[in-house]
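**Q** The sequence isn't on hand, but the structure is:
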């Protein structure tokens, strides 16, 4: 009798439970990041992929610094998600520990975390973002919409200025 490694087969129920648990952990951290640090309303920000930083300001005064790790991007024309670990054009600094997300996907047979790219439908993109934020123990997520490409970041190491 052949023994099949069950972990090599995608377990959809397990995936859904992992997504739900990740959402239960990341959701409150996201809400706390926004409320505790006043990241709503009249807030400006700028970020740099070269040194993996993000800075928020209000009225021309910086009030919060953080570190960003790019999770992935959505190409509007191709309608595809591309994991940052599969994007050769990104500076090394902004990748953070994104390979941990891919490793987690490999260890648990979660194709969405292992495929370099997939069709950018709302549900799989949301699932990929939330599980990545959870695996990376991010304080929150940041979304940068663009005309051609949307960027998705995990936020770490927030500190008041």
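**A** Ah, there it is. All of these numbers come straight from a predicted model, not from anything done at the bench. Residues are numbered from 1 along each chain as shown.
**Q** Please count neighbours and contacts with C-alpha atoms only from this point.
**A** Noted.
**Q** same for the lengthiest strand in the chain, what does it pack against?
**A** Longest strand of the chain, by residue count under DSSP state E: strand 61-75. Where contact means 3 or more CA pairs under 8 Å, 6 or more residues apart in numbering; DSSP states H and E, strand 61-75 is packed against strand 53-58, strand 80-83, strand 149-160.
**Q** and here's the other structure:
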């Protein structure tokens, strides 16, 4: 069951994320670095150029899309991920349960139009709004899906 307020609220979350990500592009050149590396043990995402780390971020994992499965999997439902990086995703699940928003409270979400990347950005935007994220980065996977990471902090490397 979706509540009447949720679609507009989610659209606002997407607009907010677009503004946040545009700021990160401008201030930290996110999206322009030649390399990124995430470390799920340390909870970091690093952006590098010519072997030199330029930007360091602390992350939480939102979830992932899978072209093979044609769905989104919330990070809180993925037993392969470290629990330290799931607290914000668990907060989203609680929000969904309290407000009757099924797509936030169920492990898997599908999209009728099979626009998985759009779905991934939409649900990551919702997490960013609920958890006051600074932005979101999508790491593409070789199978056509992506891993969506929410920034909790971002700084220039020293």
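**A** Sure, I can see it. All values derive from a computational prediction rather than experimental measurement.
**Q** quick one on the thing from earlier: check the mean deviation of the longest strand of the first structure from the second structure.
**A** Here the mean offset of strand 61-75 of the first structure against the second structure after fitting is 1.1 Å, by mean CA distance after the TM-score superposition for the first structure.
**Q** tell me the angle that strand makes with strand 149-160.
**A** Orientation of strand 61-75 of the first structure against strand 149-160 (axes from the mean of the first three to the mean of the last three CA atoms, to 10 degrees) gives an angle of 150 degrees.
**Q** if I look at the residue lying closest to residue 41 of the second structure once chain neighbours are set aside, how far off is residue 9 of the second structure?
**A** Nearest residue to residue 41 of the second structure in three dimensions, chain neighbours excluded: residue 82, at 7.1 Å (CA to CA, 6 or more residues apart in numbering). Using CA to CA, to the nearest Å, residue 82 of the second structure is found at 30 Å from residue 9 of the second structure.
**Q** what about residue 153 of the first structure, how many neighbours?
**A** 25 (other CA atoms under 10 Å).
**Q** scratch that, residue 98 of the second structure
**A** For residue 98 of the second structure, using other CA under 10 Å, the count is 10.
**Q** One more: residue 20 of the second structure?
**A** 17.
**Q** Tell me the spacing between the residue mapped onto it from the first structure and residue 70 of the first structure.
**A** Superposed on the first structure with TM-score structural alignment, residue 20 of the second structure falls opposite residue 29. As judged by CA to CA, residue 29 of the first structure and residue 70 of the first structure stand 18 Å apart.
**Q** same thing with residue 95 of the first structure?
**A** Distance, residue 95 of the first structure to residue 70 of the first structure, by CA to CA: 6 Å.
**Q** The two: which has the busier surroundings?
**A** residue 70 (26 against 22).
**Q** Give me the neighbour count for residue 59 of the first structure.
**A** With other CA under 10 Å as criterion, residue 59 of the first structure counts 9.
**Q** Could you do residue 69 of the second structure as well?
**A** Neighbour tally, residue 69 of the second structure, other CA under 10 Å: 11.
**Q** what does it align to in the first structure?
**A** Checking with TM-score structural alignment, residue 69 of the second structure has residue 78 as its match.
**Q** Give me the next element, helix or strand, following the lengthiest helix in the second structure.
**A** Determined from DSSP state H, the single longest helix within the second structure is helix 6-28. Downstream of helix 6-28 of the second structure, the next assigned helix or strand under DSSP states H and E is strand 35-39.
**Q** contacting residues around that next one?
**A** 44-49 (CA atoms under 8 Å, 6 or more residues apart in numbering).
**Q** want to try JSON lines for these, with distance to residue 117 of the second structure and neighbour count as columns?
**A** Listed next are the contacts of strand 35-39 of the second structure as JSON lines, based on distance: CA to CA, whole Å; neighbours: other CA atoms under 10 Å:
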{"residue": "44", "distance to residue 117 of the second structure": "22", "neighbour count": "20"}
{"residue": "45", "distance to residue 117 of the second structure": "20", "neighbour count": "21"}
{"residue": "46", "distance to residue 117 of the second structure": "22", "neighbour count": "21"}
{"residue": "47", "distance to residue 117 of the second structure": "22", "neighbour count": "24"}
{"residue": "48", "distance to residue 117 of the second structure": "24", "neighbour count": "17"}
{"residue": "49", "distance to residue 117 of the second structure": "26", "neighbour count": "13"}
